[in-house]
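Peer 1: predicted model and sequence follow; I will ask about them next.
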Amino acid sequence: MDFDLSPEQSQLQELAGNFARKELAAIAHELESENTPLPSCWVKRLAEMGYLGINLDPRYGGAGLAHLDAVLILEAIAKVSPAVAFPIFESCFGPALAIQHFAGEELKQRILPRVCRGEMIVAVSMSEPDAGSALTDLKTRGEIKGDKVIINGQKRWCSGAGHSDGYVVYCRLSPDSGAKGIGAVFVEKGTPGLTFGKPEQLMGFRGIPSADMFFDNVTVPAENIVVPAGGFKKLMEAFDLERCGNATMSLAIAASALDYVLDYVQSRRQFGKALVEFQAVQLKLAEMAMRVDAARLLIYRAVTNAAKGLPSIRDSSIAKCFANEMTREVCGAAIQLLGGYGYNKEYPIEQKFRDAWGWGIAGGAIDIQKVNIASALVNRRFDQRR
């Protein structure tokens, strides 16, 4: 078992980090201050660098690299800002993977090359007003009539809603109750009957738009079915990889906060010496570093065990849960070490703290991950309705 990155992986990570710091730092600041998503010209720049769909099959425009390589790229870019890294997240860990694994060949060829070229961003639309953690309660329906699917319903908390070019929409494709009736359909932005609510004003995640989605007799070809009714288990298996992307976003935020704090405590002086000379500060730095390293190794394990397939729910849930809790702790400690500077919007740590809190809500709340972990430990699912 070798814990060292290969020379190629180290170079990939270094090049991505240099690119992000040199080219994306200024636009990241703009996205945060204006709360606007990454402009399409910059999405295409990410594509030019080869970072979109880097772990997708070359048949569909990807680079065919491993999930671990995608993690390395995502962490390096997201250290600058989750908003500038979000197209990478969606193309490497989000709904693009569900399309590659489960959709028909025609849909794969129609969508994935455009994603890899930076011409299309695809988001996943799962939650509803009454179906978040209890996802099998969703009510949005897709009625199959001949060679068409007619969708009606409402979605909520869709990251990318209104800005993304296409959506993998979880909905009921048969009258069966619970998970048995659920599948997923691809819907392009601009399809008649698809509208969006007002943009959400969130505590963090600035530059990552979110809004309600409304489906009023939205009609798409039957070829747009990604997973038919009864395929809920498949959808959640694909979502296990998205959890690893979520965990990597948490890791990047915490790692960048630690980097910033390390520079600060060596230059900031109090009582006649640098803060790093105080033992209390040394202990806090060590605790932060241990948590960051542990999260990184758990993510690496999950995606490496998955090879080029999909990770186990156990590995992905442990990685996400730990990283989500870790980044809140590390960013909180960073604020305390910086004092007033940590609480000031002129400095980056308060933004990192706000963003850190969100990833433990998005993509399956922390406590839901703990239920998943317990289920994996005893090899059975728990019925939360009883």
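Peer 2: Done, it's in. Since this is a predicted model, take the numbers as computed values, not measurements.
Peer 1: please make it C-alpha for all contacts and neighbour counts, starting now.
Peer 2: OK.
Peer 1: buried ones in stretch 279-298, by neighbour count?
Peer 2: L285, M288, A289, R291, V292, A294, A295, R296, L298 (16 or more other Cα atoms under 10 Å).
Peer 1: what's stretch 310-317 in contact with?
Peer 2: Contacts of stretch 310-317 from elsewhere in the structure, counted by Cα atoms under 8 Å, 6 or more residues apart in numbering, are 237-238, 240-241, 243-244, 298-299, 301-303, 305-306, 369-370, 372-373, 376.
Peer 1: for comparison:
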Amino acid sequence: MDFSLSEEQRALQDSAQRFARNELGPLAADVEKSAHPVPRDWMKRYAELGFLGVNTREEHGGLGLPLLDALLVMEEFAKVSVGVAFPVFECCAGPVRIVEALGPPTLAQRVVPQVVSGEMLVAISMSEPDAGTALTDLRTTARFDGEEIVIDGAKRWCSGAGHSEGYVVFCRFDGVQGAKGVGAVFVDRDSPGLTFGQQEELMGFRGVPSADMNFDGVRVPREQLLVGPGGFASLMGLFNIERLGNATMALGVAAGALEQVTTYVQERKQFGKAIVDFQAVQIRLAEMAMKVEAARLLIHRAAANAGTGLPASREAALAKCFVNEATREVTGTALQLMGGYGYAKEYGMERRLRDSWGWGIAGGAIDIQKVNIAADLVGRRFDQRR
């Protein structure tokens, strides 16, 4: 069992690290201050360097590399900030993977190359006011009307809403209840009948748009059907890629916090010496390092085992759950070690702490991952309704 990266992977990682550290600091500050997403001219720069299509098929303009390679890039961006890393997350681990894997060839050929070139973002639209964790309770409906699909309903907590050009919308077809009725449709932002609510003001995740979506008789061509009723399992199988992306974004936050605080404790002096010389500080550093390394190994195992395919559900859940919790702990400890400097906006650690909490909510809450892990261990699903 070889835990080392290949020469090609190390080169890609180094390239992403240099670009992120040397170029993205001022952009991260602008995104944090304004809460505006990464501008499109920057998206084009990401694209020119290949960072938006690392694991996209070559026929769609990507590099055709395994998922792990894309996660290496994502972590380096996320070390700088969630806001500047979000386009990489959406393009490499987001719903465009569903479009590429399950969409009709004509749709995939229209959408995916635009994503790789930085001209389009695709967001996922799953949650509803009464269907978050209980996703199979969703009420947004889709019905076939000749050569069109008609969508009605409302969505909530859609990251990218109003900003992304395309949406993978989970719908209930033909009134069929439960998972058997759930499928997905690709909807363009400018579709008549699709409107967006006001942008949410979140605790963290500045630069990541989030808003309600309303579908009032939205009509799309039948060719934009991604998965019909009965395909819920295939959708969630692909969603495991997004869960590993979620875990990697959280890992980047934690790893960035560890790097920042390690530098700080060697420079900050109290009682006439650097605070790293105090044993209590050394222990905290070691604890943070152990959590970051363990988190990275869980992610890399799941991604390496997937190759260019899909991550195993259990491995994705283990990675996401552990990393989400570890990131909160690491950023909290780092902030405490920095004292007043950690609590001040100017130095960025409080941003890392705020961002750390979002990943354990998005993409399947921490406790739900634990329920899924337990279900896999005992070999049966737990009925939450009785």
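Peer 2: In hand now; what should we look at? Because the structure is a prediction, the values reported are computed rather than measured.
Peer 1: TM-score for this pair?
Peer 2: Remark: TM-score between the superposed chains equals 0.99 [TM-score structural alignment, normalised by the length of structure 1]; 386 aligned residues with a Cα RMSD of 0.7 Å.
Peer 1: could you dump the buried residues of stretch 279-298 of structure 1 into a markdown table with secondary structure and distance to T36 of structure 1 added?
Peer 2: Shown next, in a markdown table, are the buried residues of stretch 279-298 of structure 1 (DSSP: H, G, I helix; E, B strand; the rest coil; distance: Cα to Cα, whole Å):
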| residue | secondary structure | distance to T36 of structure 1 |
| --- | --- | --- |
| L285 | helix | 34 |
| M288 | helix | 31 |
| A289 | helix | 32 |
| R291 | helix | 31 |
| V292 | helix | 29 |
| A294 | helix | 33 |
| A295 | helix | 30 |
| R296 | helix | 29 |
| L298 | helix | 32 |
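Peer 1: F144 of structure 2 sits in which helix or strand?
Peer 2: Using DSSP states H and E, F144 of structure 2 maps to strand 141-145.
Peer 1: what's the average distance of that strand to structure 1?
Peer 2: For strand 141-145 of structure 2, the mean deviation from structure 1 after alignment is 0.8 Å (mean Cα distance after the TM-score superposition for structure 1).
Peer 1: please tell me which residues of structure 1 that strand aligns onto.
Peer 2: Here strand 141-145 of structure 2 aligns to structure 1 at residues 141-145, judged by TM-score structural alignment.
Peer 1: show me the helices in structure 2, by range?
Peer 2: 7-23, 25-34, 40-48, 67-80, 82-93, 96-102, 105-116, 232-267, 279-306, 313-338, 340-343, 349-359, 366-378 (DSSP state H).
Peer 1: can I get those helices in JSON lines including distance to G175 of structure 2?
Peer 2: JSON lines is the format used below for the helices of structure 2 (distance: least, Cα to Cα, whole Å):
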{"stretch": "helix 7-23", "distance to G175 of structure 2": "47"}
{"stretch": "helix 25-34", "distance to G175 of structure 2": "42"}
{"stretch": "helix 40-48", "distance to G175 of structure 2": "40"}
{"stretch": "helix 67-80", "distance to G175 of structure 2": "36"}
{"stretch": "helix 82-93", "distance to G175 of structure 2": "30"}
{"stretch": "helix 96-102", "distance to G175 of structure 2": "23"}
{"stretch": "helix 105-116", "distance to G175 of structure 2": "26"}
{"stretch": "helix 232-267", "distance to G175 of structure 2": "15"}
{"stretch": "helix 279-306", "distance to G175 of structure 2": "35"}
{"stretch": "helix 313-338", "distance to G175 of structure 2": "28"}
{"stretch": "helix 340-343", "distance to G175 of structure 2": "51"}
{"stretch": "helix 349-359", "distance to G175 of structure 2": "32"}
{"stretch": "helix 366-378", "distance to G175 of structure 2": "26"}
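Peer 1: which one of these lies nearest to V168 of structure 2?
Peer 2: Nearest of those to V168 of structure 2, taken as Cα to Cα: helix 96-102 at 7.8 Å.
Peer 1: residues contacting that closest one, please?
Peer 2: 90-91, 107-108, 111-112, 115, 122-123, 168, 186, 226-227, 235, 238.
Peer 1: repeat that for 6 Å
Peer 2: A108, V122, L226 (Cα atoms under 6 Å, 6 or more residues apart in numbering).
Peer 1: so what's the first one up against?
Peer 2: A108 of structure 2 is in contact with V99, E100, counting by Cα under 6 Å, 6+ apart.
Peer 1: and it, how far is that from M288 of structure 2?
Peer 2: 42 Å (Cα to Cα, to the nearest Å).
Peer 1: make sure N214 of structure 2 is actually in contact with R156.
Peer 2: No. Between N214 of structure 2 and R156 there is no contact under Cα atoms under 6 Å: 8.9 Å.
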